[in-house]
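# Give me coordinates for this.
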Amino acid sequence: MTKLNAHDRRAHHLALLVAATFFMEYLDTTVVATALPQMATSFHVGPNDLSFGMAAYMLALAVFIPVSGWIADRFGARTVFGGAIGVFTIASILCGLSNGVETFTGARLLQGIGGAMMVPVGRMIVVRNTDKSRLMQAISTITWPAIFAPVVGPPLGGFITDVASWRWIFLLNVPFGIAAIVCVIMLVKNERDPAHRGLDVVGFVLSGASLICLMYGTELASRESTGLAWPLALMAAGLLVGVVSFRHARHHAHPLIDYALLKVPTFSVTVVSGTLSRIGINAVPYLMPLMFQIGFGLSAFNSGLLLLVSAIGNFGMKALTTPIMQRFGFRPTCLISVGGAGIATLACGWMDPGVLLIWTLVVVFVYGAMRSLLFSTLATLAYVDIEKPRMGAASTLWSAAQQMTIGMGIAFGALALRGATWFHNGHGGPAHPHTVVEFRWAFVVCGILTLLSLPGYLRMARNAGHAVTRGTDAAK
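All right, here's what the predicted structure looks like:
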């Protein structure tokens, strides 16, 4: 094993610190859903009454992720990253102590502001302080929380809720948050942009409005109790405002979101083709537990055990991701992982209670492994050709796209299932519980969407990111 110099050792410690904070944020996002029934009982309301409290977190992300890079450049990376962890931790305490829908919604809104600053600024700190020769290892380290947390979160949330109380889901963040702040003070330099660019207020308003409409629209679309007209109208409005935001940025000297980064081929493919891939792939964690419980009739616990096989695939692939990228390069790795994830998603539709258990285990494992490989590859590819001064802007745009596709993946899965039910149920006949056949066609649609992103990766240069995969420092 090569001995690390002082600079590389510090970069490695930074990656571990950022990964730990990411895991805290991503895990908190995913565990809450399982605690909703108990929280509703505590607040003396129905579970649906908590929906706005859940949406408040997402909407805060939509507004503040685009401005996070500017704030970090203006006030310093250490100040903003440490402050974001502090805000997230304080908000976690308020969530755990809340006794009503209003106080919980306010606390989740504050928590979303902390999360919006924490994730993109943390990623920016890592990519700015890591040489290109070690970028793959660093990105692999900070990517695993986003891959692992959505899988382990629901069963963990259920366990905490059953053995203790839903309040501990939030209160357990406190010691981790305090430890992280101490590490930030010790490790992170307070780097800032000496140019002191002014805030693009119009861009801030436009990007926030666009992301709010898109993310809230997709969240509404995922609810079976909601009609489709209002969610689709919101998403259409979000796209329209997004076009206006794009046109504004093209004519602004220092836009809040630098869309000019899309002219960099390797960055563009991660945002454009990567968005299509992630929507299809992110629909699976929504559909799979529903199929196991509703279609197969399994208990929540047994369903969680099957989902843990996906987590094993995620973790197992994590150790192989860097060697695979170094051996084959970015283009073949993207093609293999997208193709594998698409085929595994299609195969999910042919899982059945009557088939051998080993078939289900293999399909779930392969899906987890290919998902891990693709997400880690895209997260690295996004930065291979970005100059250090533009890392902050790249992190902002990448984080916004990544966050958006999480909600859109869930919404697409829900819409695919609703469409399959509509066709299977005689084009709008009486409602009935979802059947295995309906889940099958929902998985087929999601698998096809994933495979439709393949042409974008095929157009990549064969030597894309060559300097990074061969271990040379392209920054020198």
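
# Please make it C-alpha for all contacts and neighbour counts, starting now.
OK.

# where exactly do the strands run in the stretch 51-200 of the chain?
Along the stretch 51-200 of the chain, no stretch is classed among the strands by DSSP state E, counting those that start in this stretch.

# Okay, helices next: where are they in it?
Applying DSSP state H, counting those that start in this stretch to the stretch 51-200 of the chain gives helices spanning 51-75, 77-97, 101-128, 135-163, 167-171, 173-187.

# deepest of the ones you listed, which one?
Of all the helices of the stretch 51-200 of the chain, helix 101-128 carries the top mean neighbour count, a mean of 25, counting by mean count of other CA atoms under 10 Å.

# just checking, what packs against it?
Secondary-structure packing of helix 101-128 (3 or more CA pairs under 8 Å, 6 or more residues apart in numbering; DSSP states H and E): helix 6-43, helix 51-75, helix 77-97, helix 135-163, helix 391-424.

# Let me know which of these is the nearest to Phe315.
Of all these, it is helix 135-163 that lies closest to Phe315, at 7.6 Å by CA to CA.

# Including distance to Phe439, could the helices and strands packed on helix 101-128 go into JSON lines?
Shown next, in JSON lines, are those (distance: least, CA to CA, whole Å):
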{"stretch": "helix 6-43", "distance to Phe439": "21"}
{"stretch": "helix 51-75", "distance to Phe439": "25"}
{"stretch": "helix 77-97", "distance to Phe439": "35"}
{"stretch": "helix 135-163", "distance to Phe439": "19"}
{"stretch": "helix 391-424", "distance to Phe439": "6"}
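
# Please generate a structure for the following sequence too, so the two can be compared:
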Amino acid sequence: MNSTPTHQALQPEFRLLVLLVSIGFFMQGLDTTIVNTAIPAMARSLGEDPLQMHSVVVAYVLSVAACIPLSGWLADRFGVRNTYFSAIIIFTLASLGCGMANSLNELLFYRVIQGIGGALLLPVGRLAMLKVIPRTQFLSAMSLMSLAGLMGPLIGPTLGGWMVEVASWHWIFLINIPMGLLGVLITFKAMPNVTEPSVQRFDFWGFILLVVAMVGLSLGIENFASPHLPLWWSLSLIFAGIAACTIYAFHAHTHANALFRSKLFKNKIYAIGIVGNFFARLGGNAMPFLIPLMLQVAFGFEPFITGLLMIPTVLGSLASKPIIRQIIQRFGYRKVLLVNTFLVGACICSFALSTAETPTWLRALHFFIFGILNSLQFVSMNTLTLKDLPQQDASSGNSFLSMIMMVSMSIGVALAGTLVNLFTAYYGADQMVSAFHTTLILLGCINLITAAIFWQIPKDVAV
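Sure, this is the predicted structure:
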């Protein structure tokens, strides 16, 4: 008899569960990207300025970030199946609400609800697989599920652009309904309701502090250039966000049941990885929002063409996956992150050289290179951040990293939208291309801060 291999193929009885989790992952991945190419059309339909529409992206991403800390506790307390079922119902009904919305405020309300459902889909689905599928088959299950996660961002921008042209922007949300119904039907057949026998009391006050911190910083930056709100309002929100961060840092140190204990940050590599992740993602995560907006609003491209042009970015990300491990093993985390951080920043800045007349092949190559560099950055940062965490801190550390990733995306999009509005006011509405170009240069320069953070990585850190 041969000994059991470390990694086995997925057995048939677990395939339906992986399909179910993949549906949730696909819906979340699709919804994060499909909106980007539809923003100008949504603005026209709702009678809004397309440069003031970044709130549609921020509302969703921010509510996902805010509810990530809830996901594990809810799954342990009420069971993975009940929590996942509720998440799909919330997400699907909110998608219907978004599709029926007649005003920006109505759309934003449903986007927040949609984000609450989206926040629970992936963490709870992954937790269900971890609890149900044997460890020997877990790698196979995660690989299959990851394909669904990659498909969402791959087709999202193009599908969004196509739907806007052949139907209306409402369909980018209504497309979630049949997938949500399929998920609802499969949930009770495929997912057992695993619960934990003893669950700690939820850190309610810590959760409130984190939400105030995230909402204050994101909305403060987002409303900075708003013509409808006074400057003191934005500054007050930012101050409230910073104050909540400071109070939470004290809370995490003193409260025995805190969502994220301060001892996590005694691990130097984890602390560097978290701070580096936050700053590195401000520019990188703003690009999927900013580039489609520039192509349509400043260059006058059609939504479908814009969506097609975004595909090389995802293809670049996919192409980099097989080589990332070898690059890190060859050069080490410190060198890879220092060099690549500068390259990502330079690549973001170089988008300022593009115009409406840039040849399509050159634009596609540019996006492809950005996809490779961005993927190398994110994978390197994530693996560095989590690699030295002890087992007892792995779940908490991973949740905090997921939350920081979404907060950084929210603040990055808010910052990009605010900068475009400030520079449009400065240069004049007829010089919108210059406003986008200056914004891109500033977002690229943020990576200089990130390089200074990664400089702190010890030279002898193990791969």
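
# sorry, back to before: possible to save the helices of the stretch 51-200 of structure 1 as TSV with distance to Val269 of structure 1?
Converted to TSV, the helices of the stretch 51-200 of structure 1 look like this (distance: least, CA to CA, whole Å):
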stretch	distance to Val269 of structure 1
helix 51-75	20
helix 77-97	28
helix 101-128	19
helix 135-163	17
helix 167-171	37
helix 173-187	32
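
# Of the ones you listed, which is nearest Gly413 of structure 1?
That would be, of the helices of the stretch 51-200 of structure 1 and by CA to CA, helix 135-163, which comes in at 15.3 Å.

# That closest one - contacts with which helices or strands?
helix 6-43, helix 101-128, helix 167-171, helix 300-328, helix 357-381, helix 466-469.

# Contacts only, for Cys446 of structure 1.
Gly280, Ile281, Ala283, Val284, Gly342, Thr345, Leu346, Phe412, Gly413, Ala416 (CA atoms under 8 Å, 6 or more residues apart in numbering).

# Tell me which residue of structure 2 lines up with it.
In structure 2, the residue paired with Cys446 of structure 1 is Leu443, using TM-score structural alignment.

# And Thr345 of structure 1, which helix or strand is it part of?
Using DSSP states H and E, Thr345 of structure 1 falls within helix 330-348.

# And the helices of the stretch 51-200 of structure 1: which comes nearest Ser210 of structure 1?
helix 51-75 (8.4 Å).

# angle of that closest one against helix 6-43?
150 degrees (axes from the mean of the first three to the mean of the last three CA atoms, to 10 degrees).

# Helix 51-75 of structure 1 against structure 2, how far on average?
Mean deviation of helix 51-75 of structure 1 relative to structure 2 after superposition (mean CA distance after the TM-score superposition for structure 1): 4.0 Å.

# Measure how far that helix is from the centre of its chain, please.
Helix 51-75 of structure 1 sits 14 Å away from the centroid of its parent chain (CA atoms, centre = their mean, to the nearest Å).

# Ok, stretch 354-373 of structure 1 next?
So, by CA atoms, centre = their mean, the centroid of stretch 354-373 of structure 1 is 21 Å from its chain's centroid.

# Pull out the buried positions in it.
Under the neighbour-count criterion of 16 or more other CA atoms under 10 Å, stretch 354-373 of structure 1 has 360-361, 363-373 buried.

# now swap in stretch 5-20 of structure 1 and tell me
Arg10, Ala11, His12, His13, Leu14, Ala15, Leu16, Leu17, Val18, Ala19, Ala20.

# just those residues now: which is nearest Asp162 of structure 1?
The closest of those, once distances to Asp162 of structure 1 are taken by CA to CA, is Ala20, at 25.2 Å.

# Now for the closest one: which residues touch it?
Ala20 of structure 1 neighbours (CA under 8 Å, 6+ apart): Pro145, Ala180.

# rerun at 10 Å
By CA atoms under 10 Å, 6 or more residues apart in numbering, Ala20 of structure 1 lies in contact with Leu14, Thr141, Ile142, Trp144, Pro145, Phe176, Gly177, Ala180.
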